[in-house]
Structures are given as structure tokens and as C-alpha cells.
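Enquirer: Quick one: sequence plus predicted model below, questions after.
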Amino acid sequence: MLDDRDRPSDGREDLEAALVLHYSRLVRIAYLALPPEGDRHGRVLAAHAIVQRTLPGSGGRLDPRRRRLGEAYGDSYAILRTAVIRAALRGNRRLRVLHTPYVWGLRLFPLGGGSEEMQMDAALRAMNTTARIAYVLLALEDLNAEQTKAVLKRAGAGGIPGAMSAARRLLAEQPAEVLGSSEFDPCTLRTRPTDLARRRRRTRAVLGGGAAAVAVALAAVIGFGGSGPGFADALGGAADAGGSGGSGGSGGSGGSIGSGSVAGAANAASQTPIRVAADAWRTSARIDFGVWPARGADGASGTLVGQALEAWTAPHADVLRLGPGASDAPPVLPVHVLYNGRLDGASVALLYDTTRLARYTVPDHPGAADPVRLDVVRADDSDVTSAGAVVLRSTPAGDRWLVAPWVNTVAVRDLRAPDALARPSVFPDGVTPTVPRPAVSTCGVWPVLQMQSSPQIAEHHTFLLADLTEGGGVTGTHLTYTPPPKTGPAQSPREGTGPDALVAEARVVCGLGPLQGRDVKQINTWSFAQQTLPANQGLATWVCLRADDWTGAGTSTGVFLPPAVRVPAAVTGTETGGKSCTRFDQNVVAQTRWRGPDGRTYLLVAGSRHVVKLGVADASGAVHAPAPAPDHTAATPMPDAAAASSSAVGVLDTGETLRAFHP
């Protein structure tokens, strides 16, 4: 409650003094009351413009029916507050002709708060202007209900009863003190430069056309011109500095470019998100996220997209979640809109800036389990499979995926049941029904998406994507398979949808739990060797499980698959950070202990196709003479303790030695 407000007399001097004394308070009210469209830069400028133009002679107007300002409403502060509220209620009709302060070369943002502030901002955006103002008067101005109704009535508001009900509900849900946060303070600001390269190109274009320019760079000049942009333009991006903020008004105190309308239009175009045509992928030689169309019921609305761009440009630390290797830099403009709509009790916007995906989620009822969040992950070097689908929304029930436009069919397959048929799924507007996430702790089921591309992409091309993100990631993990070696050239990875691949993946999938949260781009299950076990106990398979992240890093894990399907797979060792089991390093040696039916312990060793000899190094490191291994495997009986302390060594056909992965 303000207790130091000026008491009016009869003249302008009292109003001017009140304006100076309570300027920051009035600007905060204007900022909170303004329509939520657009970005914070435009709202900041418009809020200052409203307050600075409330006095007669400044371009604003108090109620002309009042002959004596002090007699009309009470004190000077109340008069100014009512004028500010009236200007905000008039919306874009008033703001289109309201000249905002000039800002050149900079973007202005409030300092930002945390999750509570983001939840409050989302709640205010969901209310109409009258309800927002009612809440501000109750919470920030500490007025009672009758006083709030009186102020709204004097300001010419409509729908006051409904607005009061909405404001009271929000007041019961959200703490009033949040409005005092720096998130809602348009007078304490931080700055960012505009796109300097784009501004230089724009300036050169203007100068080349013969227009006169005043050399003002990276400076904010506050003033009012005769033809500055309105709030609607500012929110649309035309008020971006370095070509924003006005088109050469004669009354402005700051310099302006004579052809500012051309510069403003160019800047607005650069800020406008790209929406790709639905059939762009059909004629593109590059198939990735860049040819996804914009989908979602709200695809034509820019409000949520504007909020997402704000959150991406000046992110909150407790709202932003960066995927491994993803940069926290502002987006490369203009961005692509991939989705903009509502899903499972939240508004969701999915954006792409050629190297990253940003998913902005605003739940209807944000909380600790379902907060407002911005997920930014790497998406560079995506292709027909890694850009085949993304997770739009994760809830306790599972994931809703957005499928690429080149996907013809979608089915859900349980990797733990390789013989079961995949269940076909519908995906209207590209969005799947809820797909349960893997039961990592029990490994009872492991659902994945099985998708088939259009024949225009590849004939009979079916691939798998899994969610390894602990219910919070964006991109899926592409699953591939490399079959056991044969005579001739080495085999290449293929899609993990064949019968052999599904059987192998069913046995190794339970070991994928540790990969959760790593933002894995692809996992290849490589059966690099097969071995007939001693005492005719069947054919075992040696696997290298290669997991590659979007960052380019990865891990290689050796897995031993006994002949009996019900016998669990055994991890034989892991290499972190190397390139083993990739096309850049196709040589690998692995080992494990195995107990035969007669109780004897064997050290089983296997190598990839270029391993021609296999040996064993004891605990001291001494290597016994390696023996030829025509089938790239060996089984050496030895005491259990010796087998545990021994290390396998392989000799390649080049003479180079190779050590086994360590557990």
C-alpha cells in the first residue's frame, strides 16, 4: 500500500510531481495490464509510453469531462493510475497510435525471476485485460473489492463481475508478493544487442538507397517521435532496435534512419517465425527438421510462439533445461515453428533454429511435477530417422509424439516381446496417442515407435525410435542393428526391425537404463561374433552396444548373450568416450567367465572380424603366447580366481594388439 502519495490541489504541477514520485509503480501497473501478445521488449516500451503520456500536453488525455482534476477522483496518484488503466483497457486500438520511446541497437528485458514468476506470468496471460487489472489492484495496490470495482468503473471497464471473480481465484492460488518481483519490473532492465550483422546489412541497404542516417549504435534514446511504431508493431518485432522504434519522427529526441519504414519492415520479416508448407519435404533434397510444417490447432496464433521466443531469448535458470551439448545462446532468427497448440492440459510450442529444438510447455496448472519449462536440445545433423518424431508432451501416463510429415504409418512395439506384432496407431495432425514409457526399473515392457516412411523417401523403409529421456526429453533414439560377420566385406548397420534384430534387442534392452538422460541420438546393436560353447552348450552371441549422443560422444558396451533366451545377458565391459564399435574403429575384443555344466570355469574370449589371434594376460600383465583364432573366439578353462584376474588380448591382422573392454 502506497502511503506517501501526493494530495492534489488543482493543477498540473501536482500530477507531474506524482508521476515522477510513483513512476516505476505506474509503469509496473501498465506492464502487467497490457495485452499479452508479443515480446517483453515491446511491452516494456509500451508501458513507459502509456505512463509518460498520461498528462495533458504530453500526447495523452485524462478524462476531458473533468474540470477540476483533484475533485474528480481524489489524490493525484489515483488520477494517474486510472488514466494508465484506461489506456491499457483500450488495447491495440489505442496503442497503435501511441508512439513508444525510441530504442536503437538494444533489446530490453526485465531481469527475470524464477518458476513462481513464470507461473504467474502464464496465469496473467490466460486472463482478459479487465481481470488482469483487477488482480493487480487487489494484489499489488492492496485495494479492497469495492475500491477495485470503483477504479475499474471509472476507467470504463466492462465485465467487472466476471473479472473480479477471476482475480479473486488467482489471488487465492498465487502469492500477491510475486508481482513485486523483478520479472514484472519494466524499469530495472537488462539489455542485449540486436543481430549486429543483420543491422549492418540493413543499414547498408538504406544508405545505398540514398537515405540519410544518423550514426547511433548500441544506444537507447528515450523520446517520442511523430511516426514511431505502435505497441502492436513493437510486439510483432518491428520495434527491435537497430531499425526499430520509429521511422524518422521530427519530434523525437533520438536520431532515426530516414527510411526507417523499410528498415522496420526488414527487421519484422527477420523476426517473423517461418512456417513451412505441408509438402515442402516432397521436393527437398535434405530431409530433416527444416522441412517440417507448422502443426497444431493454434498454428495461426503467434501469442504462444512469442512467449516461447521470449523464454528462449532471455531464459530463466529454473525454467530452462538444456540437453547435453546444447547452447544456451538466443535462437538463430528466424526460427521455424513446428508445433503450436494445446495438448494434455498444457500449451506447447515447438521451435527449430537449424541447430536446436526448443519445446516450450505452459501447463494449465503449473506445479513441481509439471512446471513451466523450456527444453532446448541439439538437432544438428538430423536426418530422415533422427528427425522422424519428437516428444511433444510427457505426463505420468506416457509420451505424445509429433511425427515427421514423411511418415506414412505409426505403430507401437514392445521390444521385450520380439514375436508380438506391432500395434498400429493413428496420428491425426501428426500427434500420436499416449505411448507408455519404458518400465526401466523392472524391464517388463519397453514400448518404442515403429514408423514407415513414405515411398517417396525410401521403399519399405521402417525404423524404430525409443524414448530414453526420463520423461523430459525431446528427441527420440534411433535403434539400428548390425548382424554377425560373414565372409566378405563387413556388414553395415541397418534398421532394427528384422526378426534377428528384434531378438537381439529384446535381450540387450534391459541394459539401456543407464543411458537415460544422456540425449542419445542412436544405439546400434552390433553382433560382432558368435561362439560355440564348450560341451556342446549351444551358440552364444557377442554384442557391442554403441550409443552415440547428439554431441558426437558415445559409449561402447560389450554384452554376452548365452544361447538360452531366458538366461540374462552379461555385460562384459564398457568404454566411455572412445569410438570403438563405430565405422571409425571396427576392432573390438571382449571376455567373460562362463561355467560349464560340469562345473568347470572357462574364460571366453571373442574378437571382431580382423582379430586373428587371441591370448590371455595374467594379473601381472604378462601375455601368454596368443593362439590363432580362425573363428575369432577362444575358450580357456582355468580356475575361477585366475579367470577373474585375467585380461583378454587380441592380435589384429595388421599385427597390432588390442585389449578387452574392462567391466
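Expert: Happy to help now that I have it.
Enquirer: From here on, just use CA atoms for contacts and neighbour counts.
Expert: Fine.
Enquirer: The strand ranked longest in the chain - contacts with which helices or strands?
Expert: The residue-count maximum for a strand in the chain (DSSP state E) belongs to strand 520-532. Contact analysis of strand 520-532 by 3 or more C-alpha pairs under 8 Å, 6 or more residues apart in numbering; DSSP states H and E lists strand 477-482, helix 499-508, strand 539-549, strand 601-607, strand 633-637 as its packing neighbours.
Enquirer: Please identify the buried residues of the longest one?
Expert: Applying a neighbour-count criterion of 16 or more other C-alpha atoms under 10 Å, one finds Ala540, Thr541, Trp542, Val543, Cys544, Leu545, Arg546, Ala547, Asp548, Asp549 buried in strand 539-549.
Enquirer: what's that strand in contact with?
Expert: Applying C-alpha atoms under 8 Å, 6 or more residues apart in numbering, the set of residues contacting strand 539-549 from outside is 518-533, 554-563, 580-582, 590, 606.
Enquirer: Beyond it, next helix or strand please.
Expert: Next along the chain after strand 539-549, taking DSSP states H and E as the criterion, comes strand 554-561.
Enquirer: follow-up on the earlier one: between the buried residues of strand 539-549, which sits nearest Leu138?
Expert: Asp549 (50.5 Å; C-alpha to C-alpha).
Enquirer: Not counting its neighbours along the chain, what's nearest the closest one?
Expert: Of all residues not flanking Asp549 in the chain, Val520 sits nearest, at 4.2 Å (C-alpha to C-alpha, 6 or more residues apart in numbering).
Enquirer: can you check Thr633 too?
Expert: Distances taken as C-alpha to C-alpha, 6+ apart place Ala606 nearest to Thr633, at 4.2 Å, with adjacent residues excluded.
Enquirer: Wait, the one you found touches Val589, no?
Expert: Yes: with contact defined as C-alpha atoms under 8 Å, Ala606 counts as touching Val589 (5.8 Å).
Enquirer: Against that first model, consider the following:
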Amino acid sequence: QVLRAAGVADPDAALREADGVPGQYGLLGSPEFDPCSLQARPTDLLRRRQHTKAALVAGAALVVCGALLGLPGDGWGPDGAAAPPYAQNPAAEAALDPGRLTKAAPAAWETSARTDFSVWPARGGLTGDEELLRRALAVWARPGESVGVSATPGTQTGGPAGPPQLLYAGEVDTARVVILHDGLRLVRYAEPKDGSAGAALDFARTDGAGRAAATAVVLGRADGNVRYLTAPWVTKAAARDLVEPDSGARELTLTDGVTSPLASPVQQQSGACTSWNALELTDGSDTRVVTDLGELVPARLTTGRPGAAKDASGAKALDAWAPYACSLGAVRGQGVRSVNAWEFATQPLPD
């Protein structure tokens, strides 16, 4: 219409002729000149070339890393079953360095004012295996999909805030086991020696655990049995059937604080309960009884009025526990640290 108003005889022909003329300022129509387009690239050609070279180098490095990861090998990689790292935080990196793990002196517990997990020495035959310790720390910080993670109720499962303390590193039955302590939690890392399955990571709260509560840790369970790592002040260990207190205690061997295996009641069904094994630990003149409730730290058994409860040692205390031993199955996996049996009252019933 504009062309007709201007007196053009054939407007259609004029439009076709205009379309055939090449544009002289095509650059103005490029994305660089679009005011609505965000420009995040370097504006000069030299910097673009530098970024292109960097991208090519990064791509080559990725190919090399992929090739290295694909190489055949036996056993675990440097980080084991850990997920890929997601942050480069100096504090987090320090916590994952096996060279910075803390270790208590072998005799520190003898002179320390505290007698808890913080004074346990590092034991086991693999305390110097930095590759194993590195895998344990890496899996703790970022467990991969193949890692089985368990924690007592109320226990955080995050990575360590700083270098933790090493309590144990060694072989237990068919697994390599590492026990670590960060002041508030105990952490057990276990991997099969033949690499046939994924790793396992278990957490337990230990805040406020004194001498009575820091007597033993579950090292591993296999074939219905359980092994414990005992406190350095424990001088004797024995297995005892709570259901049959008169049957006596069966002495267990202690090798560098590790007990010989004893039958665990973890898989025992309540309806078929005819016995309940407990671990009896002696420390000088004190004797304590603990039992495996399916968690990392066994539960302490006591008797007596609340507020004045004592360890379930001695004939009278064991007799008091006998009727209730099988009821312990009701609190398995509940984060229970101690269980008390209290005879509230005894009186004859009327006829």
C-alpha cells in the first residue's frame, strides 16, 4: 500500500527486486547485536582461542582419566566405594587424609582423667595401611550407591568435621574393618576382602559415653556369631546365657582386645527364644554385662532402682534378668544404650 501511494506502477515487482539485493550490514542482525541476548563469552578473538585450547586440553584429560578408570585391576580403587568428590574444601580435604588421623598412645588410658573412646589406642594389623584408611575416610565422607549405610536413631551420618581418631584397622573373618571416632560418633567401615560385594558403613552415637559405656564395640558379625573389640582396660571376657544364669560363664579369648566369636542373639526370634547370649567383661574388680542388640555399640545391662542402678553382675542380678532376657528382642535396633531390670515390688497374691 505504501508503494502504491508513492506512485509505484508494479509494487510486487519492486518487492521482488528488493529481496534480491544482498544485505550490506548483516552483522547488525547477528546475536552479538541483539540487546535481549546475554553475552557471557570473551569479546576478543584472542581470549576465545585461549578458551578453545583449554577446552581441548580438558577433553583430552577426561579421555585419559576415563581410560585409566577402565584399566583392569584387582581390589578397590583409591577411594573405594565412595562417590565422586563434590567440593574442594580445605577442612574437608584434611579430614580425608589418612596421614592426619589421630591415635591415642597405647597407655594413655592408664593416666587420663577420662576413660572413654577417646583414650582407646589404635589396634589391629592394618593400622598402617594408608590405602585402606583412605577408602574408609572417603566412603564416610561420600558413600556411593553400593554402600550399605546404617545408623542408630538420632545419629547423623555426615562426614567428619576434622581428622577423626583411629581405633582399629584389621581383618575380621572375611572383611577388612576400620573403626573411627570423631568425639560424638563411632563409625565402622567394612569391605569384603575379595571385593565381591559393596562396603558397609555403620554409625552410632557415643556422646556422654563414660567408662561403663565405652567397654566394647561390635567388630563384625558372620555365620550367626559376633566379635567385639574391647576397651584397653578390659582384662577378661566371657559369654553368658541370661536365660540360664546358673549355667556359668564361658571364657572367651582376647587377642589384642578382639574376642573370639560368640553366638549373637540378633537374628533370634522372640517366639523361639530359649537362650540369650550376653558378653561379660571384667576390669579389675568391676564386672559388666552387655548384649548385642544389632547395633555398633552393645547395650549395657543393669539392675536396681532408677537412679541407683548397678551393673548386672553377680548371682542376684543375673537371677533378676533371667525372666526378661528374651524380651530384649523388642528393643533391637532402637538406639538403646542401656536396659535396666527393676524388681518394683514382691508380695504374695491372695488365694
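Expert: Looks like it arrived, so ask away. Please read all numbers here as calculations on a predicted model, not as lab measurements.
Enquirer: Do you know the score for how well these two fit?
Expert: Here the TM-score for the pair of chains, by TM-score structural alignment, normalised by the length of structure 2, is 0.75; 293 aligned residues with a C-alpha RMSD of 3.0 Å.
Enquirer: how close does the residue nearest to Thr633 of structure 1 sit to Val649 of structure 1?
Expert: The gap separating Ala606 of structure 1 from Val649 of structure 1 is 10 Å, by C-alpha to C-alpha, to the nearest Å.
Enquirer: Looking at the two, which one has more neighbours?
Expert: Neighbours were tallied for Ala606 of structure 1 and for Val649 using other C-alpha atoms under 10 Å; the higher tally belongs to Ala606 (31 against 25).
Enquirer: give me every residue that touches the more buried one.
Expert: Ala529, Gln531, Trp542, Val589, Ala590, Gln591, Leu614, His632, Thr633, Ala634.
Enquirer: again, 7 Å this time
Expert: Taking C-alpha atoms under 7 Å, 6 or more residues apart in numbering, we find Ala606 of structure 1 in contact with Ala529, Val589, Ala590, Gln591, His632, Thr633, Ala634.
Enquirer: Tell me the counterpart of it in structure 2.
Expert: By TM-score structural alignment, Ala606 of structure 1 lines up with nothing in structure 2.
Enquirer: repeat for Gly70 of structure 1
Expert: In structure 2, no residue is paired with Gly70 of structure 1, using TM-score structural alignment.
Enquirer: does Gly70 of structure 1 sit in a helix or strand, and which one?
Expert: helix 69-73.
Enquirer: Please apply the same query to Asp381 of structure 1.
Expert: Assigned by DSSP H and E, Asp381 of structure 1 falls outside every helix and strand.
Enquirer: what residue of structure 2 matches up with it?
Expert: Alignment note: Asp381 of structure 1 maps to Gly208 in structure 2; criterion TM-score structural alignment.
Enquirer: for Ser394 of structure 1, same thing?
Expert: Using TM-score structural alignment, the partner of Ser394 of structure 1 in structure 2 is Arg221.
Enquirer: Quick check: its match vs Pro306 of structure 2, distance?
Expert: As judged by C-alpha to C-alpha, Arg221 of structure 2 and Pro306 of structure 2 stand 32 Å apart.
Enquirer: ok, how many other residues are close to the nearest residue to the match of Ser394 of structure 1 once chain neighbours are set aside?
Expert: Leaving aside its chain neighbours, Arg221 of structure 2 sits nearest to Arg227 (6.5 Å; criterion: C-alpha to C-alpha, 6+ apart). Arg227 of structure 2 has 21 neighbours, counted by other C-alpha under 10 Å.
Enquirer: where do the strands sit along the stretch 251-400 of structure 1?
Expert: Along the stretch 251-400 of structure 1, counting by DSSP state E, counting those that start in this stretch, strands occupy 320-322, 336-342, 346-352, 356-363, 373-378, 389-395, 398-403.
Enquirer: what span of structure 2 lines up against the shortest one?
Expert: By that I understand strand 320-322 of structure 1. The aligned range for strand 320-322 of structure 1 is 149-151, by TM-score structural alignment.
Enquirer: and that stretch, how far from the chain's centre?
Expert: Taking the mean of its C-alpha atoms, stretch 149-151 of structure 2 sits 7 Å from the chain's own mean (C-alpha atoms, centre = their mean, to the nearest Å).
Enquirer: Quick check: the counterpart of Arg135 of structure 2 in structure 1 vs Ala197 of structure 1, distance?
Expert: Arg135 of structure 2 maps onto Gln307 of structure 1 when the alignment is built from TM-score structural alignment. Between Gln307 of structure 1 and Ala197 of structure 1 the computed distance is 25 Å (C-alpha to C-alpha).
Enquirer: who's more crowded, these two?
Expert: The neighbour count for Gln307 of structure 1 versus Ala197, taken as other C-alpha under 10 Å, is higher for Gln307 (21 against 9).
Enquirer: in structure 1, what residues pair with stretch 273-280 of structure 2?
Expert: Against structure 1, stretch 273-280 of structure 2 falls on residues 443-450 (TM-score structural alignment).
Enquirer: Could you give the separation between the terminal residues of the matching stretch?
Expert: So stretch 443-450 of structure 1: terminal residues 19 Å apart, C-alpha to C-alpha.
Enquirer: And it, what's buried?
Expert: Val445, Trp446, Pro447, Val448, Leu449, Gln450.
Enquirer: now stretch 417-425 of structure 1
Expert: So, applying 16+ other C-alpha under 10 Å, buried residues of stretch 417-425 of structure 1: Ala417, Pro418, Ala422, Ser425.
Enquirer: cool, stretch 148-167 of structure 1 as well?
Expert: In stretch 148-167 of structure 1, counting by 16+ other C-alpha under 10 Å, buried: Thr148, Lys149, Val151, Leu152, Ala155, Ala157, Ile160, Ala163, Met164, Ala166, Ala167.
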